[in-house]
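A.B. asks: below is the structure, and that's it, no one-letter string:
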C-alpha cells in the first residue's frame, strides 16, 4: 500500500501525540484519582484478557468511551448477546466513569480498559481478542485500533454516531481521524445532518437510524420501577425530581425550597457527585426537613420535604415517581445529562441554557415538553407555573412521551442490517 509523505507525517504527529498523552497521564495519576484509576486499569488489561479468552473462542468486541455511550449501545449489545449465545463478548471503556460502574455488566464476559491507541497496543489487543464483529458507539474513534481491524479483514460498525461540523473529522488537520472513519463497514447516525457531514468527505455507507437511547429508555417502561421508600416519601403529593445535579443546579433548588413552598410539594435531589462533603453542604443549606437515602431507615420519610439520594443506580426508577423533572449539567459546562430518562415517563423537564450539543433537548424544547432556564428568576417562574398549572404540566409531559415513541426504532435497523 502506498502512503504519501503528507499522510506519513500526519500519522507520525498523531502517534507522537498518543505517546505524549501516555506520559502526561502517568504524571497526573498521583494527583488525580480518575486518571489514576485509568492508568492502573490499563496495566491490567492484557492479563485479564489472556485469563479469560483462548484462541478457540469466538468473540465480539463492544467499545464505549464512558457510561453514557454504554447506555446508548446497550439495547444493540443485548440484541447481539441473544443472537451470539456462544460467543464471548469483550466490553471496553476508556473512561473510569464507565468502567467503574459497569465492570460487572452481565452483557459481557470480559470488561477491561481499552489500552492507549498505539500500533503495538492495537496489534497485541487484537491478537488476543480477534473479534468477529466490533461495535463502536457514537464517536470515540481510535485510528490505530480501527486500521488494524481493517488490515485483518475484521468487521467494524459505528452506531448512534453524531457529528458536528466543528469536529476534527471535518477539518484540514483531521486527516488521521477522518481516514479512521473509512475503516467502518457501515455507520449508523442519529440524524440527517451527521449523514450529510459524512457524505461531504465522501463516506457514503451510512444510514440515519436515529438514537438508540430512545430504545434504551423505552425499555425502562417494561421493568419494575417500584421503590417503596420513594412511595413513602412522596405520600401521594406532587413531586419534583432533580436528576444528576451539580452545585450550580442545586443552588436553584435551595433558593426555591427555602422560599415559601406549598406544603403539598416534595423534592428529590439526586446529585451527580455523591461525595460526603458535598452532600453534607447541600443538606445544611436547606432550611426544611431533609432526609438522605443513607439514613432513610432511621427516618419518617413522609414527614420530610426533601429527599437527597446519596447513592447511584436509582435515578431511572425515581423518575417514574416525578411529576416534574429537572436534569442537571446545563447550568454549567459539565454537559447536559440524560433527558430521555425522565421524558419516557411523560413528565415536563427543566434544564439549564448550555444544551446546544444535545439535539434531543432542542427538539423537546421546540415540542413544548422541555423548558430551558438561565437564572433563578426564570427557574422560579417556570417551576411555579408547572406546579400550579395542572393542564400545562400534563400537556408538556405528554409531548415528551410522544417524542420518545416517535423516535424509537434505531436498534431494529441496526440488527436488521446485521441480519439478526
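C.D. replies: Looks like it came in fine. Note that the coordinates shown come from a computational prediction; the quantities given were computed from them, not determined experimentally. Numbers count the residues shown, from 1 in each chain.
A.B. asks: from here on, just use CA atoms for contacts and neighbour counts.
C.D. replies: Fine.
A.B. asks: for the nearest residue to residue 254 once chain neighbours are set aside, the count of nearby residues, please.
C.D. replies: Leaving aside its chain neighbours, residue 254 sits nearest to residue 286 (5.9 Å; criterion: CA to CA, 6 or more residues apart in numbering). Neighbours of residue 286 under the rule other CA atoms under 10 Å: 17.
A.B. asks: before we move on, what about residue 30?
C.D. replies: 12.
A.B. asks: cool, and residue 209?
C.D. replies: By other CA under 10 Å, 23 other residues sit near residue 209.
A.B. asks: quick one: it and residue 191 touch, right?
C.D. replies: Yes. If you go by CA atoms under 8 Å, residue 209 and residue 191 touch, sitting 7.5 Å apart.
A.B. asks: OK, contacts around the most centrally placed residue in the chain?
C.D. replies: The chain has residue 68 as the residue nearest its centroid, 1.4 Å off, counting by CA atoms, centre = their mean. Residues in contact with residue 68 (CA atoms under 8 Å, 6 or more residues apart in numbering) are residue 98.
A.B. asks: now do the one 4 residues further on
C.D. replies: Taking CA under 8 Å, 6+ apart, we find residue 72 in contact with 137, 160, 211, 212, 213, 216.
A.B. asks: another structure for you, compare them:
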C-alpha cells in the first residue's frame, strides 16, 4: 500500500516539476523547498537537553491552529525549540517571519529516504500535525523511529471521500501511526474511535489562536483604527465586509445605493490593482463616495465627511477591523466555502454570509444560536432582509457570543498538558 502511494506520489511530483517551467505558482512550490535546514547547526542549538518539537501545517489557517499549541508549549517548556514546516507557499511567505518558531521551512517531499534523513537529524521530541495534513511516509517513518506524533484540531466526517473504500483503509493505517488524535468535536472523536484509532475530544485550537491574535493588536494599526471608528460610528447603520469577492461586492454596493444612510468598510479577499479598479469603477457608477485605504494613508489626513465606503486595499489587517461594526459580512459563501467566522465572532459581531458555509465546523452552531444569518441569493433585497435580522439581535448577541467564545477556549492548553503527561480534563 505504501509502495503504491510512493510510486503515485513520485509521478505526481515529476508531473508537477514539468509544469513548473510554465506555471509561476508551481515554480514557487519547488523554489521554497530549495531552502533546507543546516542539521549540524540545529544540533548545536538543541544540545544540552533542549527538546525540539516539530509542528507541521498545510496553510495559513492550519498554521494558526498549530501556533496556538506551540505558544502554550513554549510557555510550559521555555527552553524548547519550535521547528515549523508548512506545505503551501502562501503560508511560507506569510508566516516565515513569525516570532514563535525557532526554525521555519517548507515541508520536504514525502519520500521515505527524505523523511528518514530529516527525522533522524532533527531527533524531535514529538511531531504535531494540524487539522488533517498527515503525510504517509513522514508518519510511518516517525513511527518506525519511535517519535510520538499528535494530530490537533482534527475534524472528520463519515461522508468524506477520505473515509470511503480503499482510501479509508489507507487513512486508517496512516492515522494508526499517531500517538493520539485530538479532535475539534465529539462526533469526530466518536467516529475515529469506531475505527479503533486513538482519538480524544479536546476542542478547536483556532479559538485560542484568534483570541490571542486580537489581544496583541499592533500599535501601528491601533493608531489609525481610531479614526475609522469615529467615521463609522457617525452612521446609523454600518457594516464591516471581510474577505469579499466581486459577487458580494456588487450586492453590497447596490444595497448601499438603495440605502443612503449606510457606511461600509470593505476588505477584499484578493488585493491587486485590477480588483481595486473594478471596485472603484463600480462605486463611481453607483455614485458612492469611496476612499481607498492606501490613498488615505498617503495623505494621512482626516476621512472626508462625504465618504460612505472605505476599501482596505492592504493585507493582514482584516482580523483587527471586525470590532468596528456590530454586524459583519464574511465572504466566500457565494464561492463555495466561507472564510473565517471566528474572527468576527471573537469581535462579538453578528455574522452575515452566503449559503455555502458548511465547510466551517462552527457555522451550524452559530446559526442555531442566532449569531449567523445566511444571505440566500447575491442580490440587494436578500441582503437587506438578512441585514435587518442581524441588526435586530446584534446588540443582545454580544453577551451570549462572549460566553460562547469563552466556553470554547483552552483546547491548546488541554493538548499540551496531556502531551506532557499532566492530564486532560
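C.D. replies: Nice, I can see it. In this text, all values refer to a predicted model and were calculated from it rather than measured experimentally.
A.B. asks: need the longest helix for the first structure.
C.D. replies: Looking across the first structure with DSSP state H, the single longest helix is helix 5-28.
A.B. asks: same thing with the second structure?
C.D. replies: In the second structure, assigned by DSSP H, the helix with the most residues is helix 380-407.
A.B. asks: which other helices and strands does it contact?
C.D. replies: helix 246-258, strand 327-330, helix 342-346, strand 350-353, strand 372-374 (3 or more CA pairs under 8 Å, 6 or more residues apart in numbering; DSSP states H and E).
A.B. asks: what range does the shortest one cover in the first structure?
C.D. replies: What that stands for is strand 372-374 of the second structure. Matched against the first structure by TM-score structural alignment, strand 372-374 of the second structure falls on residues 370-372.
A.B. asks: so how far does that stretch sit from its counterpart in the second structure?
C.D. replies: Following the fit onto the second structure, the mean deviation recorded for stretch 370-372 of the first structure is 0.6 Å by mean CA distance after the TM-score superposition for the first structure.
A.B. asks: what does that stretch contact?
C.D. replies: Residues outside stretch 370-372 of the first structure that contact it (CA under 8 Å, 6+ apart) are 348, 349, 350, 351, 352, 353, 361, 364, 365, 382, 396, 400.
A.B. asks: neighbours of the last one, how many?
C.D. replies: Think residue 400 of the first structure. Other residues close to residue 400 of the first structure by other CA under 10 Å number 28.
A.B. asks: next: the second one.
C.D. replies: By other CA under 10 Å, 31 other residues sit near residue 349 of the first structure.
A.B. asks: could you do the fourth one as well?
C.D. replies: For residue 351 of the first structure, the number of neighbouring residues by other CA under 10 Å comes to 26.
A.B. asks: which position in the second structure aligns with it?
C.D. replies: Per TM-score structural alignment, residue 351 of the first structure is aligned with residue 353.
A.B. asks: so that match makes contact with residue 329?
C.D. replies: Yes. With contact defined as CA under 8 Å, residue 353 of the second structure reaches residue 329; the gap is 5.6 Å.
A.B. asks: residue 269 of the first structure: what secondary structure?
C.D. replies: Classification of residue 269 of the first structure by DSSP: H, G, I helix; E, B strand; the rest coil places it in strand.
A.B. asks: what helix or strand is residue 55 of the second structure on?
C.D. replies: strand 52-57 (DSSP states H and E).
A.B. asks: equivalent range in the first structure for that strand?
C.D. replies: Using TM-score structural alignment, strand 52-57 of the second structure pairs with 59-64 in the first structure.
A.B. asks: what comes up buried for stretch 249-258 of the first structure?
C.D. replies: Using 16 or more other CA atoms under 10 Å as the test for burial, stretch 249-258 of the first structure gives 249, 250, 251, 252, 253, 254, 256, 257.
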